[in-house]
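Peer 1: What shape does this take:
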Amino acid sequence: MANNPGAKKAIRKIARRTEVNKARRSRMRTFIRKFEEALAAGDAAVAKTAFVEAQSELMRAVGKGVLHKNTGSRKVSRLAAQLKKLAVA
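Peer 2: Next comes the predicted model:
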């Protein structure tokens, strides 16, 4: 347990940051889910717009420090591959 004022303040800061990051992660997952639902429906036009939004949201999460840069790039790449597979089919 924290005993000195600095440690107590750090605990408060971490709690606030955790809440913010949780909201950002949830928002990111929502956009990814919308893209996956468009893929499942087989609608290429909707999937394309959902992909652009999901890509933007993933890179925003990278910029905010929620995801590592390589993780964000990997996720975008995999989503793009799924979109490409839908377009070919």
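
Peer 1: use CA for all of it now, contacts and neighbours both
Peer 2: OK.

Peer 1: Grab the longest helix from the chain for me.
Peer 2: Longest among the helix segments of the chain by residue count, using DSSP state H, is helix 5-41.

Peer 1: ok, residue 45 to residue 26 distance?
Peer 2: Distance of residue 45 to residue 26, given as C-alpha to C-alpha, to the nearest Å: 24 Å.

Peer 1: cool, residue 36 as well?
Peer 2: Going from residue 36 to residue 26 by C-alpha to C-alpha gives 15 Å.

Peer 1: Likewise for residue 54?
Peer 2: Where residue 26 is concerned, residue 54 sits at a distance of 12 Å (C-alpha to C-alpha).

Peer 1: quick one more, to check against the first:
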Amino acid sequence: MANTPQSKKRARQNQTRFAVNKARRSRIRTYLRKVEEAIASGDKDAAANALRAAQPELMRGVTKGVLHKNTVSRKLSRLSARVKALA
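Peer 2: The predicted model follows:
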């Protein structure tokens, strides 16, 4: 348990940051799920639009420190290849 005033404050800040990051991660997963569903349905236009909407959200996750830059790069690359492969 936190004893000093500084450690109590850090514990409060960590709780707040955890909640913010959790919401941000959940939002990113929702965008990714929409892209996956569009790909699964086989609708190339819907998949392309969903991917276009997901890209800024993923990049925001990088700038906010929720995800690593290379992770997002890899995900975007794989998703865009799958969208491109739709006939």
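
Peer 1: before we move on, the earlier item: what about residue 54 and residue 26 of the first structure, which has more around it?
Peer 2: A direct count of neighbours by other C-alpha atoms under 10 Å for residue 54 of the first structure and residue 26 places residue 54 higher, at 25 against 12.

Peer 1: what's near enough to touch the more buried one?
Peer 2: Contacts for residue 54 of the first structure were tallied using C-alpha atoms under 8 Å, 6 or more residues apart in numbering; they are 28, 31-32, 35.

Peer 1: how about a markdown table for those residues, with neighbour count added?
Peer 2: Formatted as a markdown table, the entries for the contacts of residue 54 of the first structure read as follows, by neighbours: other C-alpha atoms under 10 Å:
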| residue | neighbour count |
| --- | --- |
| 28 | 21 |
| 31 | 20 |
| 32 | 22 |
| 35 | 25 |
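
Peer 1: With distance to residue 65 of the first structure as extra columns, can I get those in CSV?
Peer 2: Conversion of those to CSV gives the following (distance: C-alpha to C-alpha, whole Å):
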residue, distance to residue 65 of the first structure
28, 13
31, 18
32, 18
35, 22
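
Peer 1: what residue is smack in the middle of the second structure?
Peer 2: The structure's the second structure has its C-alpha centroid closest to residue 28; by C-alpha atoms, centre = their mean the separation is 2.9 Å.

Peer 1: shouldn't that residue be in contact with residue 60?
Peer 2: No - Residue 28 of the second structure is not in contact with residue 60 according to C-alpha atoms under 8 Å; the separation is 9.3 Å.

Peer 1: Give the equivalent position in the second structure for residue 22 of the first structure.
Peer 2: Aligned against the second structure by TM-score structural alignment, residue 22 of the first structure finds its counterpart in residue 22.

Peer 1: So residue 17 of the second structure versus residue 11 of the second structure, what's the distance?
Peer 2: For residue 17 of the second structure relative to residue 11 of the second structure (C-alpha to C-alpha), the value is 10 Å.
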